[in-house]
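In: sequence and predicted structure are below.
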Amino acid sequence: MTARGVRIVQKVSSARAFAKVAPHVVPALDRAVHRMTRGKVLLSARMLPGVILTCTGARSGLERRTPLACMPERGGSWILIGSNFGRPGHPAWTANLLVHPDARISWKGEEIPVTAHLLSGREREAAWRAVLAFWPPYATYQARVEREIRLFRLVRS
């Protein structure tokens, strides 16, 4: 994608209308395309790198699969951002990881067992700065909500 295209996508993704529509459309499309391509393609990964997170439901105990944007880090870890598209509540997958931090991700067609760590303090501050440099619209999402957006670091198990 061109630099101009990235700026346009960032502007659109920061809009309130996007926050209302995207949570209902983007994950469903991602799941369908991911399934059809046997884990090799995520549509949203055209804008941002993405994973399919498979974790255990906090209350149900059932397996939950969620397509998510991520920020890959050097050394083979990933940052997941619980922005919920700038909507008020924390996304359900964050509660799931708090209760059941052992999970799996599908990353570029590879299934990888991971452990999730909720970031806090200086570690979170450093990751948040990196996240904002990586995808500036997260600042808009944070400004819309009173809660602190949860950040998780996923490391290979």
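Out: Received, thanks.
In: CA atoms for contacts and neighbours, from now on please.
Out: Will do.
In: which residues does stretch 18-35 contact?
Out: With Cα atoms under 8 Å, 6 or more residues apart in numbering as the test, stretch 18-35 has contacts from 12-13, 40-44, 66-68, 84-87.
In: tell me how far Gly86 lies from Thr37.
Out: Relative to Thr37, Gly86 is positioned 29 Å away (Cα to Cα, to the nearest Å).
In: what does Thr56 give?
Out: Thr56 is 24 Å from Thr37, by Cα to Cα.
In: so where do the helices sit in the chain?
Out: Here the chain has its helices, by DSSP state H, at 3-14, 16-36, 92-99, 121-134, 137-144.
In: picking up where we left off before, more neighbours, Gly86 and Thr37?
Out: Gly86 (25 against 11; other Cα atoms under 10 Å).
In: okay, pairing it with this:
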Amino acid sequence: MSEKRTRSPWLPPRWFIRLAWKVHRGLYRLSRGRRGLWPPKGNRWGTLRLTTVGRRSGQERSVILAYVHDGPNLVTLAMNGWAAPEPAWWLNLQARPEASATLVDGQRHVRGRAAHGAERERLWARWQELDKGLDGFAARRPGQTAVVVLEPSPDQARN
């Protein structure tokens, strides 16, 4: 089932969400990558550090995202803290799909794309298992939240 328009669960103020992101990234940097990332376990998502190339600046940009595994792929949501605009990392990935994902066990070269149709429905349902309020949070956004699949790049798949 796709995103239902339901009553939105409570979210902290936007300034608090942005501060939490900055603190998380700072913890990752200060610990030189030893803290801030974790693998998905059981019915809990993990975190990864995605590095894209800025669509306008051409410079590397990194963000820490929640993810789940789907076979060899990593799956995340382009939600921007449930705010209306698309997250910059997703806009960058659409312009240049090649990126790198750093996980607890190392770095992977990936190629990002949006899931569509039955694949999107299946992956959205997986995220719903992890977050019962997912549809309510998604209802805060004016459009459909992209389910982003990070596939191993062809070079990595050969190794």
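Out: Looks like it came in fine. All values reported here derive from a predicted model rather than from experimental measurement.
In: re the thing from before, kindly reformat the helices of the first structure as CSV containing mean neighbour count and distance to Arg156 of the first structure.
Out: Below are those laid out as CSV (neighbours: other Cα atoms under 10 Å; distance: least, Cα to Cα, whole Å):
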stretch, mean neighbour count, distance to Arg156 of the first structure
helix 3-14, 14, 30
helix 16-36, 15, 21
helix 92-99, 18, 15
helix 121-134, 14, 18
helix 137-144, 18, 25
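In: and of the ones you listed, who's closest to Ile79 of the first structure?
Out: Proximity to Ile79 of the first structure, assessed across the helices of the first structure by Cα to Cα, is greatest for helix 121-134 (7.9 Å).
In: how much does the closest one stray from the second structure?
Out: Compared with the second structure after the fit, helix 121-134 of the first structure shows a mean deviation of 1.1 Å (mean Cα distance after the TM-score superposition for the first structure).
In: tell me the angle that helix makes with helix 137-144.
Out: Interaxial angle, helix 121-134 of the first structure versus helix 137-144 (axes from the mean of the first three to the mean of the last three Cα atoms, to 10 degrees): 120 degrees.
In: whereabouts in the second structure does helix 121-134 of the first structure align?
Out: Counting by TM-score structural alignment, helix 121-134 of the first structure falls onto residues 117-130 of the second structure.
In: quick one on the thing from earlier: mind giving me a markdown table with the helices of the first structure and columns for distance to Gly75 of the first structure?
Out: As requested, these are exported to a markdown table (distance: least, Cα to Cα, whole Å):
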| stretch | distance to Gly75 of the first structure |
| --- | --- |
| helix 3-14 | 26 |
| helix 16-36 | 25 |
| helix 92-99 | 21 |
| helix 121-134 | 15 |
| helix 137-144 | 23 |
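In: what's the distance between the equivalent of Glu146 of the first structure over in the second structure and Trp89 of the second structure?
Out: Under the alignment (TM-score structural alignment), Glu146 of the first structure maps onto Pro142 of the second structure. Separation of Pro142 of the second structure from Trp89 of the second structure (Cα to Cα): 19 Å.
In: so for the second structure, which residue is the most central one in space?
Out: Centroid-nearest residue in the second structure, with Cα atoms, centre = their mean: Thr76, separated by 3.5 Å.
In: how about it, what's its partner in the first structure?
Out: Under the alignment (TM-score structural alignment), Thr76 of the second structure pairs with Leu80 of the first structure.
In: now for the longest strand anywhere in the second structure, which elements pack on it?
Out: Longest strand in the second structure by number of residues (criterion: DSSP state E): strand 60-70. On a contact count with 3 or more Cα pairs under 8 Å, 6 or more residues apart in numbering; DSSP states H and E, strand 60-70 of the second structure meets helix 14-30, strand 46-53, strand 73-78, helix 88-95.
In: which of those sits closest to Gly106 of the second structure?
Out: Smallest distance to Gly106 of the second structure across these (Cα to Cα): 10.0 Å, for strand 46-53.
In: contacts only, for the residue mapped onto Thr51 of the second structure from the first structure.
Out: Residue pairing (TM-score structural alignment): Thr51 of the second structure is matched to Thr54 of the first structure. Going by Cα under 8 Å, 6+ apart, Thr54 of the first structure touches Glu63, Arg64, Arg65, Thr66, Ala103, Arg104, Ile105.
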